[in-house]
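# Predicted structure and sequence below. I'll ask about it afterward.
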Amino acid sequence: MPLAAPPTPAQLVVPGQSLGSLQLGADAATLANLGPAAYSDAAMQKGWATWFGTGHPPAQLDVYTTMVPGQDTHKSVQVVRATSAYFRLANGLRNGSTLRQIEECYGKLPLATSYQLKAGPRYLYDNVKLGIAFELDGKTSTSHCRALVVHQPGQPAAKIYLPMPLYLKEVPVRK
């Protein structure tokens, strides 16, 4: 999937490592750089925080944090989910890419889970080994990616964090 220009560091998604400037494993205190979250929910030393963008269509950024093993006071970033097409992988994949394009880059990925959002059903295809999952709006080759999910390599995205659909707060519909 050729790119017009390579992604800038702020746009670059690195599977298992980062989404733009958000680094997996970083202290959760670094999230203060994003400003106040529009929504957050925490329980049992784990938490979700959601920020909404103002673009058209509006974008959403979700970050899951949990306590650092062996420490009682430090949370770290474990999962980052973004619905903006601004973020892209070095291979050109981004939100809006089709399942066919994803499979051209990574081969056939297993369907990790599915869930219902207000916008419709979502299907999560996960490259567990690399730490990147793609949330699609369908299961056909022409289905489109609606969110990129960067997670710890070797850990299935669907099993890392609290039940995702219960905590995702979708972009409010503007009338």
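Nice, I can see it. The structure displayed is predicted, hence computed values, not measured ones. Numbers count the residues shown, from 1 in each chain.
# C-alpha from now on. contacts and neighbour counts both.
Noted.
# Grab the nearest non-local neighbour of the residue nearest to the spatial centre of the chain.
Taking C-alpha atoms, centre = their mean, the centroid of the chain lies closest to R81, which sits 1.9 Å from it. Excluding the flanking residues, the one nearest R81 by C-alpha to C-alpha, 6 or more residues apart in numbering is V149, at 4.4 Å.
# ok, and here's another one to check against it:
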Amino acid sequence: MLRKFFLFATLPLIAACSSAHNEKKITDTDSTAVAAVEAKIEAPSPAYLIIPGKSIGNTRLNENLDSVMDKLGRPDKSDAAMGSSFHTWFAKHDTADYQTDIFAHHNYDGKHDDISYVKVIRVTSPAFKTAENLHTGLAIQDIARHFKLNHVATYTRGADSLKVYYDRQAGISFEIDNTGKCTGITVHQAGDSTMTYLSLYPDRKRVDIKK
């Protein structure tokens, strides 16, 4: 709490200095000060940490789906076909609240054909954060400072559109709404191109991207 108070208390001072010296370029000293403030941001607890290409909170990629359900409980919505399945959990079981989505499928490798493995994890709650303190609600510009984003899909519903950007090599995707804000974060295997064709929005129409 003290850290947050210190940060908010210094904002007016920083703004005043900026106004008085609006022609001043950013110096090494300024950059060091900004880095020092950012370093004070506490990392999220493991239960809310987003690790690109690996996990979100306590749910890991390639984890047995049965194990996930033991932890999260019975999903509020499920859909399955051809060895793949999609499951949704709503906070407080309220469809208007934040949600967690998991896409899973069987490997059919002849060894564990009966096991469905987690391949994609998506969250909409801002409580989940990356080590860089990135979470839903932030602007795409904030996210682009830390990841190499590529626009891979656009999904529409009436006049509303949702754009999906992903960093394939990192294994993370971000959905951006009409205002330029992030509304969902997805983790998938690093180097996997699944997000270029997988739709997590059954109520929306996919629009091809013009190259």
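Nice, thanks for sending it over. Being a predicted model, the structure only gives us computed values, none of them experimental.
# picking that back up, where does the equivalent of the residue nearest to the centre of structure 1 over in structure 2 fall, secondary structure wise?
Using TM-score structural alignment, the partner of R81 of structure 1 in structure 2 is R122. Assigned by DSSP states H and E, R122 of structure 2 belongs to strand 116-123.
# After that strand, heading C-terminal, what element do we hit next?
strand 129-130.
# Next, the residues that contact the strand holding R122 of structure 2 from outside, please.
55-56, 59-66, 83-84, 98-107, 184-189 (C-alpha atoms under 8 Å, 6 or more residues apart in numbering).
# Would you mind getting the average deviation of that strand from structure 1?
Following superposition, strand 116-123 of structure 2 is found to deviate from structure 1 by 0.4 Å on average (mean C-alpha distance after the TM-score superposition for structure 1).
# list the buried ones in that strand?
116-123 (16 or more other C-alpha atoms under 10 Å).
# Switch the residues you listed over to a markdown table; also include distance to K148 of structure 2.
As requested, the buried residues of strand 116-123 of structure 2 are exported to a markdown table (distance: C-alpha to C-alpha, whole Å):
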| residue | distance to K148 of structure 2 |
| --- | --- |
| S116 | 30 |
| Y117 | 27 |
| V118 | 24 |
| K119 | 21 |
| V120 | 19 |
| I121 | 20 |
| R122 | 19 |
| V123 | 20 |
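# Quick one: the helices in structure 1, in order.
For structure 1, applying DSSP state H gives helices covering 99-106, 157-160, 164-167.
# returning to what we had before: quick check, nearest of the buried residues of strand 116-123 of structure 2 to M195 of structure 2?
Looking at the buried residues of strand 116-123 of structure 2 and their distance to M195 of structure 2, the nearest is V120, at 8.9 Å (C-alpha to C-alpha).
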